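I would like to see how this sequence folds:
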Amino acid sequence: MNATPSHQALQPEFRLLVFLVSIGFFMQGLDTTIVNTAIPAMAVNLGEDPLQMHSVVVAYVLSVAACIPLSGWLADRFGVRNTYFSAIVIFTLASLGCGLANSLNELLVYRVIQGIGGALLLPIGRLAMLKVIPRTQFLSAMSLMSLAGLMGPLIGPTLGGWMVEVATWHWIFLINIPMGLLGCLITVKAMPNVTEPTVKSFDFSGFILLVIAMVGVSMGIEKFSSPHQSLWWSTGLITAGLMAAAIYAYHAHSHQNALFRSKLFSNQIYAIGIVGNFFARLGGNAMPFLIPLMLQVAFGFEPFITGLLMIPTVLGSLASKPVIRQIIQRYGYRNVLLVNTLLVGACIASFALTTADTPIWLRALHFFIFGMLNSLQFVSMNTLTLKDLPQQDASSGNSFLSMIMMVSMSIGVALAGTLVNVFTAYYGADHITTAFHSTLIFLGCINIITACIFSRIPRNTPV
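Prediction:
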């Protein structure tokens, strides 16, 4: 059967470019998840408390969130090939630094640099395909690239657990080096250096305000339970972050060249979607960090077994993809998000019922169900948020959503780590399982309360 003009098979001359972008997507997806199962082993090697190691995840995710607004401007100003090549070099060299790190502080510095490179990989790779590949073949290209994005989270936790057992945690970063070198070679060959003839000046003042807001709130929450920092220091960071966010809100309203203009939020559906995305992702995005930590620190599971147990979550996510569209079309965004937000919250809280003796088959089924519900939640929220944006706001609206998703992940992981430490201090070190259970119930309740946000979705919202 011949392909229709609206959806043609990908031509051979574009396959190398898609393969290149897939490498970047895979590296970023892998690095976001591979660390989670290795954290306890990293803590032992570095002489740190495993419950204080959430900064390794937060540092990477936060730097990704902070640099997302830079990606489009850099690509337009210096060209997609130059920027993408630089991103791979930064990411690869930072991975080498992470692999050679001998202290937590040294590792955190390289994780921040790695996040800067990671922040540019996916947006600029997608932008390159958008500028080079004809629209009739773009869907085929995106479908092929998305497979690489799914493979990273699928194998990341298991690969991380396996490498910790057969080698050392350093290799979870060092495996990026051959992929990075291959990516550099293909970038020179396959990616044209497309630039824009006119580029607006970058909103550096707005960018700095956003960075202060994100870093202040995330780091303030993360340092809240740190034995090395006072409560006043954490409170000051959070206050500075919130003040910077408030100043940026005024800046976005008054500055003509602001990164994200305030008029975006005049769209009611977009505003609800952004706020809902932020709060609904706090619990869901913290689970890939919190569950492996609980399985190893509280239940005594080996890293490799922990990684294997994470696979049903990704399989559940994949299994839900074919039916999400039909569910939304049948029940509408409001009903789906109201009910599913409650279900996700209840599912997160229900992990507090598990113990070290929970049967493996029941645990795997539990993870599978969570993966399905979480995938339905994320896809529904994202689609709702972007569906009514006018064309002229689509780019900035999508970038702001991407930034909010990463900020929510950063704050979610920081909050989960802080809660575990607070509850451990309250119950005592001998009741570490109770501390994890209390954290899960708390995060589940946040998700359940978030349903109130989605109740604001108009009942007649079209699908």
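
all contacts plus neighbour counts: C-alpha atoms, from now on.
OK.

the protein: strands as residue ranges?
With DSSP state E as the criterion, the chain has no strands.

quick check, central residue of it?
residue 406 (4.6 Å; CA atoms, centre = their mean).

please give me the structure for this one as well, since I'd like to look at both together:
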Amino acid sequence: MENLDATIVNTAVPTMSEALHVAPLSLKAVLTSYTLSLAVFIPISGWMADRFGTKRVFGAAVTIFSLGSLACGLSTNVPMLVASRILQGLGGAMMTPVGRIALVRSFPRSELMTVMQYVVVPALIGPLIGPVTGGLIVHWLPWRTIFLINLPFGVFGLWMVRCFMPDFRDPAPPPLDYLGFLLFGAGFGLLSYVLEVFGEHRLGAGPIIGLAMGAFALLFAYVWHARGVARPMLRLTLLRVRTFRVSVVGGFVTRLGLGGMPFLLPLLYQLGLGFPAWKAGLFTIPQALAAMGMKVIGRQVLARFGHRYVLIANTVLLGVAIGMFSLIGRDTPIWWIIPLSFFLGFLASLQFTSMNTLVYADVDDREASQAGSIASTAQQMSLSFGVACGALLAAWYLGGVDQNIAAQTIPALHKAFITMGAVTVVSSFTFWTLQSTDGDNVSNRAVRVVVAR
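Below you'll find the predicted structure:
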């Protein structure tokens, strides 16, 4: 349900902008507000699960997400839609992290990758059918239907939670770090707002610099606060664990490039190439199919080569794949776009599998909730920043020209793809600090020992 909602909206952005009488780039707030809400509320998901139990929190998350979907479908303007997306994010913030906590506490590390594949592959059905469904809906039905389609999934999900969700909880959870929650949430929210207004040039340089300094001051205040609290909201001391630190920091930078692709690709296909929404959605099917296929063989790849070598090489290839979308123009044949989309989905899936499993490689079960909260928060922050940076780059390269003119839109998007691909390639250096044996306990990699004679 969550992945379907995220991908179904991307394809509908041009149609929604026309119906709401706003520029397509202005609707990035509809996308970033959801991921922003996720990043703000994910930090307390681990505490919520420890305090109230995974079963109760997961059920409440599905309910809130469904109500947010209903509110999105009833929205009449952009501010209402953004507020409804924030409500969706509140529910979504408790879904994936709490589900991962239940998995980590239920299975040993040697089985974790296999178990996560069983969970992730069905979840990829959302990205598989989302863009096409979104394109067909906005072509034949009102755009509000893309949100209302979540409601039957929500009802079914609540039944599944009631019947099958395990209930793990901490018998003596610490009190919630309210001050830390306020400092971090305010700092990150303000920083995301700065990125948004900077891309739209609504404020001068002075106010933007002032807001950015205020955002960083709040975040630094949280870091200072967390050092003096016994049980902070986000236990940053976990970053001393090398594998955890590399997966979080490296994953943050890598996802900046990937995070902007779901926003930029529909603009390229629909505004640049002139495809209808349903046809633009078809181009995402190869990417989703490749992602599902990689989840099946991802464990074998990591077991053969190890996390360090896979992450270094795959990150470089991923950046190259993102940059290659700059070669797509109005005369590009379909048979060239489809393999490129498949290649991108294959690499992105392997990247996420490698980074997400490395998070828990050297973290014990007692720290699983904290590790999951930090990793999920960083992931959503990077995806939110990726959408904002992608829109910012597109607006920057457009230079204020008419965004609906394909001859001007395509070159601007090409430059954005090249820039984001270059950032992804540079992020590969963060994985050089890994050791060749890091992550072997989750990939079940057997290292051959050569005996000297």
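
counterpart of the residue nearest to the centre of the first structure over in the second structure?
Taking TM-score structural alignment, the alignment pairs residue 406 of the first structure with residue 380 from the second structure.

distance check, that match against residue 36 of the second structure.
7 Å (CA to CA, to the nearest Å).

repeat that for residue 161 of the second structure.
Residue 161 of the second structure is 26 Å from residue 36 of the second structure, by CA to CA.

looking at these two, which has the bigger crowd around it?
Shown here are residue 161 of the second structure and residue 36; by other CA atoms under 10 Å, residue 36 has more neighbours (29 against 17).

alignment lookup: the more buried one to the first structure.
Using TM-score structural alignment as the criterion, the counterpart of residue 36 of the second structure in the first structure is residue 62.

not including adjacent chain positions, what is the nearest residue to that match?
With sequence-adjacent residues excluded and distances taken as CA to CA, 6 or more residues apart in numbering, residue 62 of the first structure is closest to residue 410, at 5.6 Å.

quick check: the gap between the match of residue 406 of the first structure and residue 302 of the second structure.
Applying CA to CA, the value for residue 380 of the second structure to residue 302 of the second structure is 24 Å.

residue 225 of the second structure pairs with which position in the first structure?
In the first structure, the residue matched to residue 225 of the second structure (TM-score structural alignment) is residue 251.

ok, that match - contacts?
Residue 251 of the first structure makes contacts with 206, 258, as judged by CA atoms under 8 Å, 6 or more residues apart in numbering.

distance of it relative to residue 245 of the first structure?
Applying CA to CA, the value for residue 251 of the first structure to residue 245 of the first structure is 10 Å.

for whatever residue of the second structure lines up with residue 28 of the first structure, grab the count of nearby residues.
Residue pairing (TM-score structural alignment): residue 28 of the first structure is matched to residue 2 of the second structure. With neighbours defined by other CA under 10 Å, the count for residue 2 of the second structure comes to 21.

you'd agree residue 2 of the second structure is up against residue 92?
Yes. Using CA atoms under 8 Å, residue 2 of the second structure is in contact with residue 92, at 6.8 Å.

list the buried ones in stretch 121-135 of the first structure?
121-129, 133, 135 (16 or more other CA atoms under 10 Å).

ignore the last one, stretch 2-19 of the second structure
2-17.

what separates residue 447 of the first structure from residue 348 of the first structure, distance-wise?
9 Å.

which neighbours do the two share?
By the contact definition CA under 8 Å, 6+ apart, residue 447 of the first structure and residue 348 are jointly contacted by residue 283.

tell me the spacing between residue 314 of the second structure and residue 111 of the second structure.
Applying CA to CA to residue 314 of the second structure and residue 111 of the second structure gives a distance of 23 Å.

which one of the two is surrounded by more residues?
Taking other CA under 10 Å, residue 314 of the second structure and residue 111 do not tie; residue 314 has more neighbours (19 against 16).

please compute how far stretch 384-399 of the second structure lies from its chain's middle.
Remark: stretch 384-399 of the second structure is offset 17 Å from the chain centroid, using CA atoms, centre = their mean, to the nearest Å.

which positions within it qualify as buried?
384-398.

the closest residue in space to the residue nearest to the centre of the first structure that isn't next to it in sequence: how many residues sit nearby?
Residue nearest to residue 406 of the first structure in three dimensions, not counting chain neighbours: residue 65, with 5.1 Å by CA to CA, 6+ apart. Look at residue 65 of the first structure: counted by other CA under 10 Å, it has 28 neighbours.
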